[in-house]
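Q: Let's see this in three dimensions:
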Amino acid sequence: MTGRLHKGSRGGVLRDGAFRRLWAGTTVSQLGTSVAGVATPLIAVQVLDAGPFQVSLLTAVAWLPWLLVGLPAGAWMDRVARRPVMLAADVVSAVVVLSVPVAAWLGVLTMGQLLVVAMALGVATVFFSVAWTAYLPAMFDDADLVTANSVLYGTESGTQVAGPAVGGVLIAAVSAAAGLVVDGLSFLISALCVWRIRRPERRPAAVERRGIRADIAAGARWLLGDPYLRNLMVHGAAANLALTGMNALLVVFLVRDVRVGTAAVGLLLAVSGVGGVAAASLTPLLVRRVGGARALVACKSATGLASLLVPWASRGPGLALFVAGMAGISAGAVAANVISGSFRQAYCPPAMFGRILTCMQFVNYGAIPVGAVLGGAAAAAFGTRTALVLLSVEYALSGLIVLFGPFRGRRDLPASRSDVALAG
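A: A predicted model of the protein is given here:
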């Protein structure tokens, strides 16, 4: 248990130097990624005159690596130290992202390059995401994970507020490529912060290895045999299918249907993210007051309902519908991520965590490129606004999966498989 914290307050979490460096590294990386989330589709729309389907492909290829390398990455991560993986992922991300502004300034940027960069960045993101998520339980006891995750997810929401605003202002004031310069530099800063973590990594107990395929199969069997994680996986796939289709169309919708300016796009997305910041801060209190299971069900159900407001946005006062809907999505999704992420970290066997996580993400995130392509195809066939209406209805209905699943009737989340057996 060497190196793990035993403090149950947020102050205790923030007083830990190793956590502060991890927090700083993930924060600047997520800020740059948030800037790129606005900058890349705007580059495609304004510089390359891309249509809705082409823009949706950028989202699709960015998430496709979860289908291609997610499972072996999780099995491999259970065998190696996680910090070097995070360092390598940051450096690779910086190199591929900085290639875009260089190509733009040389006048040779193409849609093909944007797609390749999105794919390479997606691969690096897979390894970085699995590595830091598996690294966090090595730093904290189970009782501290909700607090630690609330800090990290709250900060992620803060970067989602600041990132679009910074990206919109940079693009309006300088150029579309300037936002991706910030993104590339942020990955280098993240690498520096992670490199400065000096705490020895606590590794899971050694277990017999039978090969990558056998390790993946063992993780999949554990996941499919658990009703709680299986339910979260199915809901995640259904929700991501709809939500990613919506997100892939938001910039096109705001620019071409609602007809707002470039800077306003960033500001609207920024204001919408405030709900996530507030939700992350309040999630530990919500869990203590109503219980983790009840809070999880409520958040996932409410998030889908909020999305129904988004497609009805219009210029002027009608933009309030967009902000309210996206703020509700942000708040519910962030709170649910804090609860479910902390639940997985405490519930799964440490020696299998990477494999179980990536088996879930293989299904959850595997739905994302499909959703992005479906969203683009629906927009091309029916129009962007109609496509958003269809996707928001599907997102709202996905909440029924959790509402009528195994969490129903429980106040608290189970702590282990034995807890599940006793409850049964």
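Q: contacts, neighbours, all on C-alpha from now
A: Fine.
Q: Name the residues that touch stretch 188-195?
A: Stretch 188-195 has contacts (Cα atoms under 8 Å, 6 or more residues apart in numbering) with 21-22, 24-29, 83, 86-88, 90-91, 94.
Q: can we see that at 6 Å?
A: Arg21, Leu22, Gly25, Val28, Ser29, Leu87, Asp90 (Cα atoms under 6 Å, 6 or more residues apart in numbering).
Q: Which one (most neighbours) among the residues you listed?
A: Ranked by the number of neighbours (other Cα atoms under 10 Å), the contacts of stretch 188-195 place Asp90 first, at 29 neighbours.
Q: where does that residue land in three-state SS?
A: Secondary structure assignment for Asp90 (DSSP: H, G, I helix; E, B strand; the rest coil): helix.
Q: which residues sit in contact with it?
A: Asp90 neighbours (Cα under 6 Å, 6+ apart): Phe187, Ala191.
Q: ok so, going back, need the max-distance pair from the contacts of stretch 188-195.
A: For those, the maximum inter-member distance is 14.4 Å, found between Arg21 and Asp90 (Cα to Cα).
Q: In JSON lines: the contacts of stretch 188-195, plus distance to Val123.
A: Formatted as JSON lines, the contacts of stretch 188-195 follow (distance: Cα to Cα, whole Å):
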{"residue": "Arg21", "distance to Val123": "23"}
{"residue": "Leu22", "distance to Val123": "20"}
{"residue": "Gly25", "distance to Val123": "18"}
{"residue": "Val28", "distance to Val123": "19"}
{"residue": "Ser29", "distance to Val123": "15"}
{"residue": "Leu87", "distance to Val123": "14"}
{"residue": "Asp90", "distance to Val123": "11"}
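Q: how about this one, so we can line them up?
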Amino acid sequence: MRTVLRRPDFRLLFGALLASMAAESVLLLALAIWVKDLTGSDGLAGATIFAIIAPMTLAPLVGWVVDRYRRRPFFVAANLGTAMLLTPLFAVRDRGDVWIIYVVAALYGLSYLTLSATLSGLIRQLVPSELLADANGALQTVRQGLRLGGPLAGAALYAAVGGWLLAALAMTGFVTAAVVVGTMRVAEATPPPATLRWPAELGAGLRHLAAEPALRRALLGYGLGSLVMGFSESLIFAYVDQGLGRDAAFVGVLVAVQGVGGLVGGLLSPAVVRRTGELGALAAGVTFFGPAALALAWPDLRLGVLALLLAGVSLPLTLVGLTTLIQRRTPAGLLGRVTAASEAMVSAPQAASIGAGALLVNVLDYRLLFVVVGVVTTAAGAWLWHGRRLSPPPVLPPTAPPPLVPAPRRPTERLTPGPTR
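A: The predicted structure is shown next:
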């Protein structure tokens, strides 16, 4: 990672994303807490997360718009737009204003999808192909680190200063990201005009994902694992309550443990991509979730800590493998649509599994459900690993040999032959 961080252009982008990711990490949980505070309803608070996920259905349209513009100015405009869409939160006063939070949450979900699609293309323009995994790994390391304290910091700030000031702090983060990226100098050509009718243009990203063998296998395998991974969002509460006999607040401790694993996974992910390829890294990430879930079926705290560490390692491996694969296997003019479509194809099964897990944990033993999660994710990871040859490890450019230095000339030697006697 140190190699990619030595690049001045990437360091600027890295600093900008640090500001925007910090804003994101403190904002998401605070919106749900705000709804809970105003209404007293757990269900209405949970609906805030659904409002953020719902715009994923617009992924083809979002990706098409992103591909019509140059990445850097569009990324600047999207960050400024994200800051502006938070301003309605200053009008929230009581329970009757909860709808404003839902609207802002939905618009934020749309903005998140837009920024992700734009960022993927911007990183590809700034970083050579052989360093893409390092760039994605560095960003995932920061994201996982922020997850250690970001949500708790957001909740604490909301309790201390209220939602309005928290919204102002989040706006500052997005504006900072826009200003920093605005100072970058990136050579970008204007995207060519669309050549197909708009329905074909919108579906081009999905068609590329279906036609490219490595991408197709990646999304099918990861999608299968995602169908059950979301169960753990509800199962972890049952594990703490029924298994460990502790208060629900102890979940925060386990989430912090998982965050430590995420830091380790983010640091290791570039090396895993270089040794096994993008599909290999994705397979390792999905597979690691299997034994972690199986270990949580046995209520023992020491085993649970190891399981949460392993689950934390799995997430950045999965995301770095998939993101780098998309960047390397997608033409630049399609990257926005392909990134947005892949986000939707992964998020939809996850959202469905979160809802299913919330229902199933009330009728089935949580230990049985953890076993199901472990078996399915292990099988999905093994299937992905079997196809890892579809994305071999990247070939690093050869190291240039040292320049030849002529041997020192003796005083009697001449550089050109003289007359012979």
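Q: Would you pull the TM-score for this pair?
A: Once the chains are laid over each other, their TM-score by TM-score structural alignment, normalised by the length of the second structure reads 0.79; 393 aligned residues with a Cα RMSD of 3.5 Å.
Q: if we can go back for a sec, can you flag which of the contacts of stretch 188-195 of the first structure belong to helices?
A: If you go by DSSP state H, the contacts of stretch 188-195 of the first structure have Arg21, Leu22, Gly25, Val28, Ser29, Leu87, Asp90 in helices.
Q: now, among the residues you listed, which is nearest to Thr147 of the first structure?
A: Leu22 (14.6 Å).
Q: ok now do the closest one, which residues does it touch?
A: Applying Cα under 6 Å, 6+ apart, we find Leu22 of the first structure in contact with Val194.
Q: give me the number of residues near Arg2 of the second structure?
A: 9.
Q: Check Pro299 of the second structure too.
A: 16.
Q: how close does it sit to Val361 of the second structure?
A: 16 Å (Cα to Cα, to the nearest Å).
Q: same check, this time on Gly355 of the second structure
A: Distance from Gly355 of the second structure to Val361 of the second structure, by Cα to Cα: 10 Å.
Q: Same question for Glu233 of the second structure.
A: Relative to Val361 of the second structure, and taking Cα to Cα, Glu233 of the second structure is found at 10 Å.
Q: Looking at these two, which is more packed in?
A: Comparing Glu233 of the second structure with Val361 by other Cα under 10 Å, the one with more neighbours is Val361, at 19 against 14.
Q: who's in contact with that one?
A: Val361 of the second structure makes no contacts at all, as judged by Cα under 6 Å, 6+ apart.
Q: In the stretch 201-350 of the first structure, what residue spans correspond to strands?
A: Secondary structure of the stretch 201-350 of the first structure, counting by DSSP state E, counting those that start in this stretch: no strands present.
Q: the helices in it, which residues?
A: For the stretch 201-350 of the first structure, the helices defined by DSSP state H, counting those that start in this stretch cover 212-224, 227-252, 262-272, 274-290, 292-307, 319-347.
Q: what's the mean deviation for the fourth one versus the second structure?
A: Taking mean Cα distance after the TM-score superposition for the first structure, the mean distance separating helix 274-290 of the first structure from the aligned residues in the second structure is 2.2 Å.
Q: List the buried residues for that helix?
A: Neighbour-count burial for helix 274-290 of the first structure, counted by 16 or more other Cα atoms under 10 Å, picks out Val274, Gly275, Gly276, Val277, Ala278, Ala279, Ala280, Ser281, Thr283, Pro284, Leu286, Val287.
Q: can I get those residues in a markdown table with distance to Phe362 of the first structure?
A: A markdown table is the format used below for those (distance: Cα to Cα, whole Å):
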| residue | distance to Phe362 of the first structure |
| --- | --- |
| Val274 | 29 |
| Gly275 | 28 |
| Gly276 | 25 |
| Val277 | 27 |
| Ala278 | 29 |
| Ala279 | 27 |
| Ala280 | 25 |
| Ser281 | 29 |
| Thr283 | 26 |
| Pro284 | 28 |
| Leu286 | 29 |
| Val287 | 28 |
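Q: Just give the closest residue to Ile354 of the second structure, not the sequence neighbours.
A: Gly230 (4.4 Å; Cα to Cα, 6 or more residues apart in numbering).
Q: do Ala396 of the first structure as well
A: Nearest residue to Ala396 of the first structure in three dimensions, chain neighbours excluded: Gly304, at 3.7 Å (Cα to Cα, 6+ apart).
Q: what's the neighbour count on that neighbour?
A: 27.
Q: Aligned to it, what sits in the second structure?
A: When the second structure is aligned by TM-score structural alignment, Gly304 of the first structure is paired with Gly290.
Q: what do you get for Trp132 of the first structure?
A: Per TM-score structural alignment, Trp132 of the first structure is aligned with Leu119.
Q: Nearest residue to that match in space, please, no chain neighbours.
A: That would be Phe75: by Cα to Cα, 6+ apart, it lies 7.2 Å from Leu119 of the second structure.
Q: Geometric centre of the second structure: which residue is closest?
A: The residue lying closest to the centre of the second structure (Cα atoms, centre = their mean) is Leu319, at 5.7 Å.
Q: gap between the aligned residue in the first structure for it and Val102 of the first structure?
A: In the first structure, the residue matched to Leu319 of the second structure (TM-score structural alignment) is Asn337. Asn337 of the first structure sits 36 Å away from Val102 of the first structure, going by Cα to Cα.
Q: now do Thr26 of the first structure
A: For Thr26 of the first structure relative to Val102 of the first structure (Cα to Cα), the value is 25 Å.
Q: what about Ala358 of the second structure, which helix or strand?
A: Counting by DSSP states H and E, the element that carries Ala358 of the second structure is helix 335-360.
Q: Next: Ser56 of the first structure.
A: Applying DSSP H and E, one finds Ser56 of the first structure within helix 52-63.
Q: Which other helices and strands does that helix contact?
A: helix 111-135, helix 367-382 (3 or more Cα pairs under 6 Å, 6 or more residues apart in numbering; DSSP states H and E).
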